[in-house]
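[1] okay, sequence plus prediction incoming.
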Amino acid sequence: MIPSVLPTYNRAPLHFVKGEGCWLIEEDGRRFLDLGSGIAVNALGHAAPELVQVLTEQAQKLWHVSNLYEIPGQQALADALVDRTFADTVFFTNSGTEACELAVKMARKYWHDKGKPEKVEILTFEGCFHGRSSAAIAASGAPKMVAGFGPVLPGFVHLPWEDHEALTAAVTDRTAAILIEPIQGEGGIRVLPDESLKNLRALCDEKGVLLILDEVQCGVGRTGKLFAHEWAGVTPDIMMSAKGIGGGFPLGAVLATEEAASGMVAGTHGSTYGGNPLGCALGLAVIERIGNDEFLDAVRQRAGFLRQKLEGLVAAHPEVFEGVRGTGLMLGLKCRANVAEVVKAGYAAEVITVPAADNVLRLLPPLNITEDEIAEAVARLDRAAASVAT
């Protein structure tokens, strides 16, 4: 008999009933250190007091009106993002998947309105993950994503990761845009080098192609910059954001230049819930907290401390781990042991991690995790690794 909740997840047998900062409390009272943040969502931890206050105050005023009307909080969040980024305009969604749908539509509509309707192809890369909608799985092209869901949406060209020669050869007069994650999360914490991102921007400029960056997982302070592409000193034409931007509340966004967004006029896209007063109030609080130099400096310091601790962990357990990859507080432990076994051992040691492709253990803690909590988390990972090694 099918369960009342559609069985599309292989869930761990854990039942968390409360969260406090970097901690999750199981219904039996056990306290877990959370190095997953709900997959990079709880950027300020669980039940962050400032977010609880904002949510409570907004909930007592107004929850939802739809986009038939002006929403002052939505305007305030859009202004804050425009002030802090490359973007001239923002559309709010409820998720990263929805952001992907709009990014694809925006790129194709741009070229249609420029009199080049043949430019519909989006170039994507092996190992990518952009969501689970029809467009997002087509963008991935991976068998595990598309099997059984055909016919797959056409118009996507899949390329090897970090092969600039293959990328250059793939750009044709049908190419509308290149879509890439500066750091692949689901793909195994694979970082696109700054020089590669610079070359990608130059290629787009040379060939007349739009650059779409997926910063759903790596954005909103996770790398120690507000958005990861800032490290390379380049800007995209279109960018997807979600996860951390709502601090735990469902919120996503597509940021774009005025030129790239020029085709998206009234009636071309919409969302019933996107940009609602609750989500935007929280998003503004998150951006105001994270989007300042003092906070981002602290993220970089904590990231350096965590990486140092992880390097020691790898050295202590070479039979379990191969090395550390990633940047900021978006780090991965490349495993020699089966990553699922390491995740499970972590549960026993009361520390939460997230598996990824390429046998990588993802570590995505809240951005305000303390050094004491980092030390305790790595001590628990040490116990987990010891149990795997025996």
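    Sure, I can see it. Residues are numbered from 1 along each chain as shown.

[2] for the rest of this, base every contact and every neighbour count on C-alpha atoms.
    Noted.

[3] quick one: the residue nearest in space to the middle of the chain from Val286, how far?
    In the chain, the residue lying closest to the centroid (Cα atoms, centre = their mean) is Gln217, at 1.2 Å. Distance, Gln217 to Val286, by Cα to Cα, to the nearest Å: 15 Å.

[4] correct me, but Gly42 touches Asn368?
    Slight slip there: residue 42 is Asn, not Gly. No: taking contacts as Cα atoms under 8 Å, Asn42 lies outside contact range of Asn368: 10.2 Å.

[5] between these two, who's got more neighbours?
    Comparing Asn42 with Asn368 by neighbour count (other Cα atoms under 10 Å), the higher total belongs to Asn42, at 26 against 17.

[6] give the contact list for that one.
    Lys243, Gly244, Gly247, Gly248, Pro366 (Cα atoms under 8 Å, 6 or more residues apart in numbering).

[7] residues touching the last one, list them.
    Neighbour list for Pro366: Gly21, Cys22, Asp34, Leu35, Gly36, Ser37, Ala40, Asn42, Ala43, Leu44, Gly45 [criterion: Cα under 8 Å, 6+ apart].

[8] from the residues you listed, pick the one nearest Gly155.
    Nearest to Gly155 out of the contacts of Pro366 is Ala40 (Cα to Cα; 29.6 Å).

[9] run a quick neighbour tally on the closest one.
    For Ala40, the count of nearby residues is 31 (other Cα under 10 Å).

[10] pretty sure it is in contact with Ser241, am I right?
    No: contact criterion Cα under 8 Å: Ala40 and Ser241 do not qualify, at 11.8 Å.

[11] overlap of the contact sets of the two?
    Common neighbours of Ala40 and Ser241 (Cα under 8 Å, 6+ apart) are Gln217.

[12] put this next to the previous one:
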Amino acid sequence: MTSSAYSALIPVAKRPGQLFVKGQGSYLFDDTNKGYLDLVQGWAVNTLGHSPLVMQEALARQAATLVNASPGFYNGPMVELANTLVKHSVFDQVFFASSGAEANEGAIKLARRWGQKHKNGAFKIITFEGGFHGRTLACMSACGKPAFEALFEPKVPGFIKVPFNDLAAVAAAMDDATVAVMLEPIQGEAGVVEASCDFLQGLAALCQAQNALLIFDEVQTGIGRTGKLFAYEHHGIKPHIMTLAKGLGGGVPLSAMLIDNAVSCFEYGDQGGTFSGNPLMCAVGQAMVEAVTAPGFLAGVNARSQQLKAGLGLLSAKYGLGEVRGQGLLLALNTGMLDASALVEKAMALGLFINAPRANTLRFMPALNISEAEVAEALGLLDKLFSQ
């Protein structure tokens, strides 16, 4: 398709010229029927790959009964998914929305509401350099992404940025007006940078000592992506608030904010949204959570993680590249002196989708049910890529 066919779209992203028309499992197909092995999966969105049968069935079943009731009414899938998430987590209540940014916006609002009611109007939220929380104005204000610094000024005040994995810097930034600390347990857009276990445990203790809320942005890491259902489980801590999106909907627009009863302080009208708790989306979310919590599923995620991580390590050694980092099926490879963006383009020509969040970093976010053979195929394509 010619580029002029796309002129009706506002250009907000640099997209390749292909028109994609079909997806199945780990593969995406363009309008020439060329297939691509997809290790991006909508930026860690497609939990079970493209168009999984359980999603098709959930959508068809729910569409035949109720698509949209009203955010002012209860509906079956909303209630069922909320109870399922509470059952499988340390949280007590759930608010549903449509995007990760919307869930994070809700977390910011709840923290500030709690500060008004319980901490003398405290409103400041400590966030981290390299962090990414979405593209609403408040979420961009919370981000530590350098490219956002000059955009859309004046931004929302009250966000204090400190270095990641630096507990002393967090402690120094705290004062009586600090209401919360908000972070990703693994910074995805920064290049898959992990928070250390010591740092996260220290952060939880510091927040408790300072009467501040701990907010985990698990938009990318939640729903099995790290090899556990939620990333906080790796560290033996309990955040006060957690946000989910991406993998929760498995490809449809669904997000959630999960909270502890102790911080539940919204009054009627404080929070809402036209599609909050939409039954069609929640039915898909229920199918995704049931799939990921099924016996043996997370063991498979960890097995494929080990296979991919080991293969990337061998390629790094073979071609003189850098470290492999990440957890589960959220992994990254440092490309050393090689331009990661150029590698992404060359990989596409080979029929492989990968992502470059940084100039020297490749990120891998395959479907959580990717097969052993598909991982092997991806590693073979990467070997061919680097050999060029």
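    Received, thanks. In this text the structure is predicted, and so the values were computed from the model without any measurement.

[13] among the contacts of Asn42 of structure 1, who's most crowded?
    Going by other Cα under 10 Å, Gly244 tops the contacts of Asn42 of structure 1 with 31 neighbours.

[14] what lines up with it in structure 2?
    Under the alignment (TM-score structural alignment), Gly244 of structure 1 pairs with Gly247 in structure 2.

[15] how close does the longest helix seen in structure 1 sit to structure 2?
    If you go by DSSP state H, structure 1 has its longest helix at helix 293-316. Its matched residues in structure 2 lie on average 1.2 Å from helix 293-316 of structure 1 after superposition (mean Cα distance after the TM-score superposition for structure 1).

[16] quick check: buried residues in that helix?
    295-296, 298-300, 302-303, 306-307, 309-311, 313-314 (16 or more other Cα atoms under 10 Å).

[17] what's the answer for stretch 350-358 of structure 2, then?
    Neighbour-count burial for stretch 350-358 of structure 2, with 16+ other Cα under 10 Å as criterion, is recorded at Gly351, Leu352, Phe353, Ile354, Asn355, Ala356, Pro357, Arg358.

[18] next one: stretch 314-329 of structure 1
    Buried, per 16+ other Cα under 10 Å, within stretch 314-329 of structure 1: Val314, His317, Val320, Phe321, Glu322, Gly323, Val324, Arg325, Gly326, Thr327, Gly328, Leu329.

[19] in strands, which of the residues you listed fall?
    Per DSSP state E, strands hold the following members of the buried residues of stretch 314-329 of structure 1: Phe321, Glu322, Gly323, Val324, Arg325, Gly326, Thr327.

[20] what's the spacing between Gly224 of structure 1 and Val299 of structure 1?
    Distance from Gly224 of structure 1 to Val299 of structure 1, by Cα to Cα: 5 Å.

[21] anything in contact with each of those two?
    Gly328, Leu329.

[22] about what we covered before: now the buried residues of stretch 350-358 of structure 2 in a markdown table, with secondary structure and distance to Lys117 of structure 2?
    Shown next, in a markdown table, are the buried residues of stretch 350-358 of structure 2 (DSSP: H, G, I helix; E, B strand; the rest coil; distance: Cα to Cα, whole Å):
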| residue | secondary structure | distance to Lys117 of structure 2 |
| --- | --- | --- |
| Gly351 | coil | 54 |
| Leu352 | strand | 51 |
| Phe353 | strand | 48 |
| Ile354 | coil | 46 |
| Asn355 | strand | 43 |
| Ala356 | strand | 43 |
| Pro357 | strand | 39 |
| Arg358 | strand | 41 |
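
[23] need these in TSV with distance to Gly130 of structure 2, can you?
    Listed next are the buried residues of stretch 350-358 of structure 2 as TSV, based on distance: Cα to Cα, whole Å:
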residue	distance to Gly130 of structure 2
Gly351	30
Leu352	27
Phe353	24
Ile354	21
Asn355	17
Ala356	15
Pro357	11
Arg358	11
